[in-house]
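Engineer: just coords:
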């Protein structure tokens, strides 16, 4: 089954994906990327590969694979 894969170096910490995920599979972290933005991670156990994060993200952080 396809899952969401984030490229956290592109993430700007807007958290739109967190609210868009119907399974609450996206977890905001306190960790920051090289640009200084707080990042997210995807709980692959919960992810159903629906693509809502991909559709919502303004920075093209996600791929569905």
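Structural biologist: Everything's here; your move. It should be emphasised that the depicted structure is a prediction, and the values quoted were computed from it without experimental measurement. Numbering: from 1, shown residues only.
Engineer: could you use CA atoms for every contact and neighbour count after this?
Structural biologist: Noted.
Engineer: for the closest residue to residue 60 other than its chain neighbours, which residues are in contact?
Structural biologist: Nearest residue to residue 60, sequence neighbours excluded (Cα to Cα, 6 or more residues apart in numbering): residue 54, at 6.8 Å. Contact partners of residue 54, counting by Cα atoms under 8 Å, 6 or more residues apart in numbering, are 4, 17, 60, 61, 62, 63, 64.
Engineer: against that first model, consider the following:
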């Protein structure tokens, strides 16, 4: 299972999650959603600590973070 899951259709492409990531692991996707926004995507999931800073700052609750069991 992925650590960071983005609801592409809920995202408005504000970029707050990109700036919240201490390791700069998120970047805008090259593919737009149905509303024309570019949601983020994870660049290196192995470096993600599941801190959930990206999910906490998202005003649209479009980001979910899961910790491996």
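Structural biologist: Received the coordinates, thanks. What you see is a predicted model, and the numbers here were worked out from it, not measured in a lab.
Engineer: looking at the contacts of residue 54 of the first structure, which are in strands?
Structural biologist: Among the contacts of residue 54 of the first structure, the residues falling in strands (DSSP state E) are 4, 62, 63, 64.
Engineer: just the closest of the residues you listed to residue 30 of the first structure, please.
Structural biologist: residue 62 (19.0 Å; Cα to Cα).
Engineer: please pull up the equivalent of residue 50 of the second structure in the first structure.
Structural biologist: Using TM-score structural alignment, the partner of residue 50 of the second structure in the first structure is residue 49.
Engineer: mind checking the SS state of the residue nearest to residue 60 of the first structure?
Structural biologist: Put simply, residue 54 of the first structure is helix when judged by DSSP: H, G, I helix; E, B strand; the rest coil.
Engineer: re earlier: tell me which of the contacts of residue 54 of the first structure are still there in the second structure?
Structural biologist: On the basis of both residues aligned by TM-score structural alignment, their matches' Cα atoms under 8 Å, what survives of those in the second structure is 17, 60, 61, 62, 63, 64.
Engineer: just give the closest residue to residue 23 of the first structure, not the sequence neighbours.
Structural biologist: residue 46 (6.2 Å).
Engineer: repeat for residue 47 of the first structure
Structural biologist: If the residues on either side of it in the chain are set aside, residue 47 of the first structure comes closest to residue 25, at 5.4 Å by Cα to Cα, 6+ apart.
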